[in-house]
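S.K.: fold the following for me, if possible:
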Amino acid sequence: MSNLLYLPDWTVTEYEIDSDGAYRIPASYDTAPDHCEKCGAVGNLYKHGTKKTVFVDAPVHGRQTFIEVTRLRFRCRDCGGTFMQPLPDMDDTRRMTVRCRDYIARQALLKPNTHVAEDVGVNEKVIRQISSENSEVLLAEHFATLRAPRVLGIDELKIGKEMRAIFTDVETSWPIELLPGRSSEEVVHFLGNLPGRKETEVVTIDMWRPYREAVAYAMPQAVIVVDKWHVLRIANDAMETARRRYQGLLKDKDRRELKRGKAIFLKAPYNLTDSELLNLDGWLKNVPELRGAYETKEAFKAIWKHKNSDDAKEALHAWRAGVPKHLLNLFRPAMTATKNWEREVLNYFDHGRFTNAPTEARNRVIKMTNRLGAGYSFDAIRARALLGKRPGRVKAEKIAAEKARKASMVECDICKALFEPSGLEVSHVTPISAGGSSGPENRMRVCPECHRFHTKEWFKPHDDSTPLSE
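M.R.: Sure thing, here's the model as predicted:
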């Protein structure tokens, strides 16, 4: 029978809302122990008083919830020992329900500890302890099943005044590891020990040489792709420099107007509103200094519209040769970067056109988590970065995993049911002893049941004796 707690074998008769707006629920557990917890004697217990204990439950209707349990005490006639009534739904160590502990463990990966503590009604220290214990278990499970993704993204972010390397599965947009640093030794060590590293096909990085060297050493088969955004940003920086230089020559009113409209020089034209396009056209027609930088920047961005690396390479070389002389110094960083990283830049066009955008997105979320939870240790941030999945993502991952599992299943050649590949056995259509070959044309993949019961006419001898097994 259900009760207000939705826990079996509990009796709840009423509840109240206290002055703090929290639920107070008096309750008792109906199941008595059948043996002594001290000596193990069975059937020789008697009640020895009661004790009221308050347990914290998970929030209900947005309110903190406390269960006031009237708990029995028992004494053993054999050993004389006393003990409290066992409560399997409660965590005695922390004076809370098991489901409340599980709720805290999940929420602490998604919210700051102070927010979870306020929601539940416990000390923040308890939240940290539960979160730490849960993270240890989940991280152990994570690394036990960790494998290199098909498309790996490598980037870095600053946490606690240190640059940390982050590794992401680009296709699922989820990080697989966050390192304490980003040195070449740390990156090489992680990649060199990453299970399945030889199966990685593409690695997206920014233009930091140690990443390229580490990937070439640990994953020589992988194609390195420089993130498009990092390359295009160099041209945008050149445009910004040109704008600021001209802006410094203007009077106050015009200078403020140009500064307010700085975004129109960086956005793609199709992302501008009609008024922004009109404003941009006015500046470019009247200011040759801005028009030349803008046209050179847009010509550079147009390279990424090509469909393959050959056309892109030709366009890139033509762009470098066509930069106006008075703009050479301005765009020299873009020219140098595309020369030094030309192969990795052009790999973008022929290998899935992957970018590091998913990694950059995770970086933003991790930084936000760090800001909201001021004072987090690196280990706490790392646990939240790797394990803090919203319910929607968890559900989507489960559905994808189940879909992949079904896709990998193989049909039994006899009963046509689907099984895991390892669950099928190879059976010969005609036994080798009866003249059958060992080639694939004489083999079928059958499930254990079909392999056990499958018989053919050739099993039978010429007389009417019992059929022989294969």
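S.K.: use CA for all of it now, contacts and neighbours both
M.R.: OK.
S.K.: go through this protein and flag its longest strand.
M.R.: Taking DSSP state E as the criterion, the chain has its longest strand at strand 45-60.
S.K.: residues making contact with it?
M.R.: 34-36, 64-77, 82, 90, 95-97, 99-101, 103, 119-122 (CA atoms under 8 Å, 6 or more residues apart in numbering).
S.K.: could you report the distance from the most centrally placed residue in the chain to residue 146?
M.R.: Centroid-nearest residue in the chain, with CA atoms, centre = their mean: residue 174, separated by 3.2 Å. Plainly put, residue 174 is 12 Å away from residue 146 if you go by CA to CA, to the nearest Å.
S.K.: try residue 140
M.R.: Counting by CA to CA, the gap from residue 140 to residue 146 is 10 Å.
S.K.: I have a second one here; can you model it like the first so I can compare?
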Amino acid sequence: MNRSLEIPNLIVTKEEEEGGFKIVHVRSIEPVAEACNLGCKLWKNGTKTRDINDVPHYCKQPTILRFHEQRFGCADCADADGVIVGSDAVYEHVTFVQEGTWMTHRCIDYMASECVRTPFAEIARKVGVDRKTAAKAFSLRSDEIVAARKGVVPRVLGIDEIQVKKEMRAVLGDVENKAVYDMLPDRDEALERHLYELSDCRQLEVLVTDRYDPYRGMIKRRLKGRLHVTDVWHVVRHANFAIDEVRIRISKSLSNRRMGVALRNSKKLFHLRWHDATVEERASLVQWFKLFPVLAEAYWTKERYFELYLCQSTAEAEAYYKHWLSRLPGSVSDSFERHCAIPRRWMPMLIAYFEEPYTTGYIESVNRFIADQDRDGRGYSFDVMRAKFLLREPLADLTFRPKTHLSPPSRKRRVITPDDRALRDLQRGHHEPMVLRTTHAWSHRPGSFSISLRGLDLPYPPDIAPQMEAAMEALRNLKPTGSYVAGRCDFNRPFP
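M.R.: Next up is the predicted model:
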């Protein structure tokens, strides 16, 4: 059997299976001996068998190359003192094996690349080696790559943290280009030292972090003049904390135990944004609103807080927040002031988002990768975790088939065209009862308002009743000229 393994100067002579391994007998086509000098006269003197691990072949079965190494005899070989003693054991020069191991170069490369996303034990089972051997192969390649890797300082640097080995580690990434940057032993001294090293780098312009207060101090001390942006999610999630507090307080005050349990278990329902909720979820929310009007006030206060990030400029965002804070309903003001009031020291970082709209979402996804590796590895050192982090690459979409857009039903809002039955009925005056929710009372964009075409009886703040009546009349007289979004339609036109 003369089959090639795509290794130069090597040919297959026989194949067999033994103990779950695929044994491939190979030999050199033209063996080259390691002679002591050019004048040696060599003759072939049999072969010696060596087992060499190779990448998995044949349906990912562990493979061993049983290499029949050619042995030579030489009458002119000398000992250490230069005395001609001769030798009958001069072996051929093997080039496809990693020095210091009995594994092929491509086997080392395969294990090093696969170990980035896969635990050492699983790769060891695939190749047919010990777990420590897989770890050694990964370290052999990763040390070379990480040492030679010179990270390019990004323009927008994202900073987050994750707990590894019971310590908080700093994770840094390029959020603009979605690329990893570095992982540091801690988020305090090591991070501040690293930021100090970046102080002379003028390429770095923006830093995106959460609201961990030491981050603000480090950036202020070490990176003066750079724009510091607070992550969106770490701001708006406090509105969910506030509505949870209101919801739990109401559930504890109920005498009906079953209703109280149902209200406590509806956390995800009240966290939903109105425009993301399905018809069934909206109907369920409306039922709770009718039973407990305080929940309605808390929910719409939360929705208005989220709409802070619909502003178009820093001045508009700051004015919007102050107006929202001054118009809090009395029944829920304590909870929202406690959770959503932004400290004065963090206000510049919050409104900086409207200059550079970046978040730490990419760093959070990388944290998930690190957490999965830490859980699956159960014993990785920080150096191994850092190497896996730096060598991580996005999974490539490798397929030869044409891409088809076969996806499950989307939860996005349905678009209503002028030909749709809902708008036809609206023009004829036979529409179902609708409720308008105006943002005119709390928005700094006069004349913009939102309508709901779901036909649900939603409560709204009583202080905006005149604007709602005017909006309803404007809608009845409106001639549809484009597409309108069911659930929320923005018409940038002044009230009559």
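S.K.: related to what we said a few turns ago, return the set of buried residues in the longest strand of structure 1.
M.R.: For strand 45-60 of structure 1, burial by neighbour count (16 or more other CA atoms under 10 Å) applies to 45, 54-59.
S.K.: any chance of those in JSON lines with distance to residue 377 of structure 1 as columns?
M.R.: Below are those laid out as JSON lines (distance: CA to CA, whole Å):
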{"residue": "45", "distance to residue 377 of structure 1": "49"}
{"residue": "54", "distance to residue 377 of structure 1": "32"}
{"residue": "55", "distance to residue 377 of structure 1": "30"}
{"residue": "56", "distance to residue 377 of structure 1": "27"}
{"residue": "57", "distance to residue 377 of structure 1": "28"}
{"residue": "58", "distance to residue 377 of structure 1": "26"}
{"residue": "59", "distance to residue 377 of structure 1": "27"}
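S.K.: hmm, which two among those are most spread apart?
M.R.: Greatest spacing in those, by CA to CA: 45 and 59 (36.1 Å).
S.K.: translate residue 472 of structure 2 into the numbering of structure 1.
M.R.: Aligned counterpart of residue 472 of structure 2 in structure 1: none (TM-score structural alignment).
S.K.: secondary structure class for the closest residue to residue 472 of structure 2 other than its chain neighbours?
M.R.: Excluding the flanking residues, the one nearest residue 472 of structure 2 by CA to CA, 6 or more residues apart in numbering is residue 436, at 7.1 Å. Under DSSP: H, G, I helix; E, B strand; the rest coil, residue 436 of structure 2 falls in the strand class.
S.K.: for residue 436 of structure 2, what are its contacts?
M.R.: Counting by CA under 8 Å, 6+ apart, residue 436 of structure 2 has contacts 450-452, 468, 471-472.
S.K.: please redo it, this time with the cut-off set to 7 Å
M.R.: Taking CA atoms under 7 Å, 6 or more residues apart in numbering, we find residue 436 of structure 2 in contact with 450-452, 468.
S.K.: name the helix or strand for residue 286 of structure 2, please.
M.R.: In this assignment (DSSP states H and E), residue 286 of structure 2 forms part of helix 279-291.
S.K.: kindly report the same for residue 148 of structure 1.
M.R.: Here residue 148 of structure 1 is assigned to no helix or strand, by DSSP H and E.
S.K.: likewise residue 426 of structure 1?
M.R.: Assigned by DSSP H and E, residue 426 of structure 1 falls in strand 425-428.
S.K.: past that strand, which element shows up next along the chain?
M.R.: strand 443-446.
S.K.: what's the matching range in structure 2 for the helix or strand just after that following strand?
M.R.: Next in sequence after strand 443-446 of structure 1, counting helices and strands by DSSP H and E, comes helix 448-453. Helix 448-453 of structure 1 corresponds to no residues in structure 2, going by TM-score structural alignment.
S.K.: how would you label residue 329 of structure 2: helix, strand or coil?
M.R.: coil.
S.K.: quick check: closest non-adjacent residue to it.
M.R.: Leaving out its chain neighbours, the residue that sits closest to residue 329 of structure 2 by CA to CA, 6+ apart is residue 297, at 6.9 Å.
S.K.: and the one you found, what pairs with it in structure 1?
M.R.: Aligning on TM-score structural alignment places residue 297 of structure 2 opposite residue 292 in structure 1.
S.K.: so where does residue 296 of structure 2 fall, helix or strand?
M.R.: Residue 296 of structure 2 belongs to helix 293-306 when elements are defined using DSSP H and E.
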